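S.K.: sequence? don't have it. structure:
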């Protein structure tokens, strides 16, 4: 099983000490989790890792993420306010929340965050690339999309349909500004990935929720997506849906590892935190980020067995590795 090759030896999928694997499991008191017993999420991740390692991907397993989103991701947790900014080396992303018309008034939407909009972008990107169209019939495919994620297609305040609706609205309304340096110049791209959001009005006594019918990518986003779409294994992406951080690390490695020519690339903890850990603040921010990053990386390597990543003093080393979707696709 894939893991992180560190200076102190190989670490398994969930970071347990191999020397303790034969020891009897301690009695659970019901107050703390038995470290030798996998959670339901860990069990599903292990099943996905075994499937991916034993069954090569088929055409149906291929999804796409925009190359830009493989470098700088959306917020991973709920954002207070209507603006979010992330910097990664010579690139930066600013996300501003927008408003949608509900038939009577403009309604402020939050900034999209977490695993759901990442999965939705991958799903919509894939439809657009495969069908060569910027228009995606979201509403007609919502149930199928949620079943793919293993979600119960239920309503209610916390149901999967409700979460889906809120995040697709937030994603459709937001504006993204990308800044990057190239050839000694500073460039700014300002636009909305989704140009148009069509929805059906569902009237209730106190509110008018919008149920998405279709979204239309902007011309610029669709053009750059078709030119810079990064193929990923949707089985791995879905398996990592419990952690937006793991999804971002996976997307980054899928885009980066196969482009390393010969010598390994060193990423220091300072660089890694700048790209993946801006949300970590406080006295123990560096330590907390490193702990969370290494756990997420373990999970990523479990579902990306071709990836060659080594933990070394001061950071990690990236080695040339084949992509999860073979070049023949």
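M.R.: On my side now, so go ahead. Bear in mind the structure is a predicted one, so any value in this text is a computation, not a measurement.
S.K.: C-alpha from now on. contacts and neighbour counts both.
M.R.: OK.
S.K.: Residue 79 is in contact with residue 85, correct?
M.R.: No: using C-alpha atoms under 8 Å, residue 85 makes no contact with residue 79, being 10.5 Å away.
S.K.: Leaving out the residues flanking it, which one is nearest to the residue nearest to the spatial centre of the chain?
M.R.: The chain has residue 247 as the residue nearest its centroid, 3.4 Å off, counting by C-alpha atoms, centre = their mean. Closest residue to residue 247 apart from its sequence neighbours, by C-alpha to C-alpha, 6 or more residues apart in numbering: residue 240 at 5.8 Å.
S.K.: roughly how far apart are residue 292 and residue 232?
M.R.: Residue 292 is 23 Å from residue 232, where distance means C-alpha to C-alpha, to the nearest Å.
S.K.: who's more crowded, these two?
M.R.: Between residue 292 and residue 232, counted using other C-alpha atoms under 10 Å, residue 232 has the larger neighbour count: 24 against 13.
S.K.: And the strands in the stretch 151-300 of the chain?
M.R.: Secondary structure of the stretch 151-300 of the chain (DSSP state E, counting those that start in this stretch): strands at 175-182, 185-191, 194-201, 210-217, 229-233, 265-268.
S.K.: Put this next to the previous one:
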């Protein structure tokens, strides 16, 4: 199968985020020091664990999952839904262009390592109430193969676990591809954008969220609150430049999200978000740690 999705990226086709990625910050934004990371949102939580301590983190795996979800939703020929499999581009260059990550021959090993680390990540999803709880545990993928050498007969693909496939095919949140491209170097901005797209989609009244709740959703318990506020505000500034119709107010206690025009209807295609400049310790190249 020969496939190159660059045309999809240039088209008006929407990108799509799995709803769990819009409610919970799915992956670490920087490399954790611990073997697992837990994040919460209301009565839901997600615990991510790396296989052998090898993490998928930063902007690149987020862009990869958004790319995969969009291929599924848009009915791409490279998707084998019956076997929960997505076939990837035939060349490394085409793969990077399709996913929307920086192409560099020197980064090839890191790119392939990122996909492997993501595929072997284990996940525990929990939901609880006054009466009890339910927990699901699973790996992201059953099989992953990247073959970007001289033998073009070997195909690259990822076969997702049934549980992960269910997450990828459940109700999803449409994203503006132009905004995604502008934020693609900033992991936190991508997370906050997906969350706001979810919040603003069909909202009829304002929502107030405390800084403490935001910290647990996007970072983790123990992360310095002052540093988180600084990073969150910077990420929000980038999003608002790309999505000027977004109505979000920063307060002393947190943020207020008001009903807004959905980002997919935003027509500010000429905005300059400065998305290429991330925080000092989070450079744009998602493979520089």
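M.R.: Good, I have the coordinates. Since we're looking at a predicted model, the values are computed, not measured.
S.K.: Just give the TM-score of the two.
M.R.: Once superposed, chain against chain, the TM-score is 0.75 (TM-score structural alignment, normalised by the length of the second structure); 246 aligned residues with a C-alpha RMSD of 2.7 Å.
S.K.: hang on, the earlier thing: is it possible to get TSV of the strands of the stretch 151-300 of the first structure that adds distance to residue 223 of the first structure?
M.R.: Output for those, formatted as TSV (distance: least, C-alpha to C-alpha, whole Å):
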stretch	distance to residue 223 of the first structure
strand 175-182	16
strand 185-191	13
strand 194-201	13
strand 210-217	9
strand 229-233	10
strand 265-268	30
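S.K.: Most tightly packed of those?
M.R.: Mean neighbours per residue, mean count of other C-alpha atoms under 10 Å, is largest over the strands of the stretch 151-300 of the first structure for strand 229-233, with a mean of 23.
S.K.: So what touches that one?
M.R.: Applying C-alpha atoms under 8 Å, 6 or more residues apart in numbering, the contact partners of strand 229-233 of the first structure are 57, 61-67, 251, 254-255, 323-325.
S.K.: try stretch 259-267 of the second structure
M.R.: For stretch 259-267 of the second structure, with C-alpha under 8 Å, 6+ apart as the criterion, the contacting residues are 14, 174-176, 197, 200-206, 243-247.
S.K.: So which residues of the stretch 1-150 of the first structure form helices?
M.R.: Under the criterion DSSP state H, counting those that start in this stretch, helices of the stretch 1-150 of the first structure are mapped to 40-54, 115-131, 138-148.
S.K.: List just the one of these that sits closest to residue 227 of the first structure.
M.R.: Closest approach to residue 227 of the first structure among the helices of the stretch 1-150 of the first structure (C-alpha to C-alpha): helix 115-131, 9.8 Å.
S.K.: tell me which residues of the closest one are tucked away?
M.R.: For helix 115-131 of the first structure, burial by neighbour count (16 or more other C-alpha atoms under 10 Å) applies to 115-129.
S.K.: Of those, just say which sits nearest to residue 152 of the first structure.
M.R.: Distances from residue 152 of the first structure to the buried residues of helix 115-131 of the first structure, taken as C-alpha to C-alpha, are shortest for residue 116 (14.1 Å).
S.K.: which residues sit in contact with that closest one?
M.R.: 164, 167, 241.
S.K.: what's the spacing between whichever residue in the second structure pairs up with the last one and residue 191 of the second structure?
M.R.: It refers to residue 241 of the first structure. With TM-score structural alignment as the criterion, residue 241 of the first structure lines up with residue 184 in the second structure. Note on residue 184 of the second structure: its distance to residue 191 of the second structure, by C-alpha to C-alpha, is 10 Å.
S.K.: Chain neighbours aside, what residue packs nearest to residue 117 of the first structure?
M.R.: Nearest residue to residue 117 of the first structure, sequence neighbours excluded (C-alpha to C-alpha, 6+ apart): residue 167, at 6.1 Å.
S.K.: again with residue 212 of the first structure
M.R.: Residue 212 of the first structure sits nearest to residue 199 (C-alpha to C-alpha, 6+ apart), 4.3 Å away.
S.K.: Likewise for residue 219 of the second structure?
M.R.: Leaving aside its chain neighbours, residue 219 of the second structure sits nearest to residue 39 (7.0 Å; criterion: C-alpha to C-alpha, 6+ apart).
S.K.: State the distance from the one you found to residue 260 of the second structure.
M.R.: Plainly put, residue 39 of the second structure is 26 Å away from residue 260 of the second structure if you go by C-alpha to C-alpha.
S.K.: cool, and residue 11 of the second structure?
M.R.: 24 Å.
S.K.: So these two - more neighbours on which side?
M.R.: The residue with more neighbours, out of residue 11 of the second structure and residue 260, is residue 260; 22 against 10, by other C-alpha under 10 Å.
S.K.: Give me the aligned partner of that one over in the first structure.
M.R.: The alignment partner of residue 260 of the second structure in the first structure, by TM-score structural alignment, is residue 321.
S.K.: hang on, the earlier thing: you'd agree the residue nearest to residue 212 of the first structure is up against residue 216?
M.R.: No: counting by C-alpha under 8 Å, residue 199 of the first structure stays clear of residue 216, with 11.8 Å between them.
S.K.: Please convert the contacts of residue 116 of the first structure to JSON lines, extending it with neighbour count and distance to residue 46 of the first structure.
M.R.: Putting the contacts of residue 116 of the first structure into JSON lines (neighbours: other C-alpha atoms under 10 Å; distance: C-alpha to C-alpha, whole Å) gives the following:
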{"residue": "164", "neighbour count": "20", "distance to residue 46 of the first structure": "26"}
{"residue": "167", "neighbour count": "23", "distance to residue 46 of the first structure": "28"}
{"residue": "241", "neighbour count": "19", "distance to residue 46 of the first structure": "13"}
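S.K.: what's the closest of those residues to residue 297 of the first structure?
M.R.: Closest to residue 297 of the first structure, out of all of these and judged by C-alpha to C-alpha, is residue 241, at 13.6 Å.
S.K.: give the contact list for that closest one.
M.R.: Residue 241 of the first structure makes contact with 115, 116, 119, 247, according to C-alpha under 8 Å, 6+ apart.
S.K.: how close does the last one get to residue 83 of the first structure?
M.R.: Here the distance between residue 247 of the first structure and residue 83 of the first structure works out to 22 Å (C-alpha to C-alpha).
S.K.: Likewise for the second one?
M.R.: Computed as C-alpha to C-alpha, the residue 116 of the first structure to residue 83 of the first structure distance reads 19 Å.
S.K.: Same check on the third one?
M.R.: When C-alpha to C-alpha is the yardstick, residue 119 of the first structure and residue 83 of the first structure sit 21 Å from each other.
S.K.: so residue 232 of the second structure makes contact with residue 188?
M.R.: Yes: between residue 232 of the second structure and residue 188 there is a contact under C-alpha under 8 Å: 7.4 Å.
S.K.: more neighbours, these two?
M.R.: Between residue 232 of the second structure and residue 188, counted using other C-alpha under 10 Å, residue 188 has the larger neighbour count: 26 against 18.
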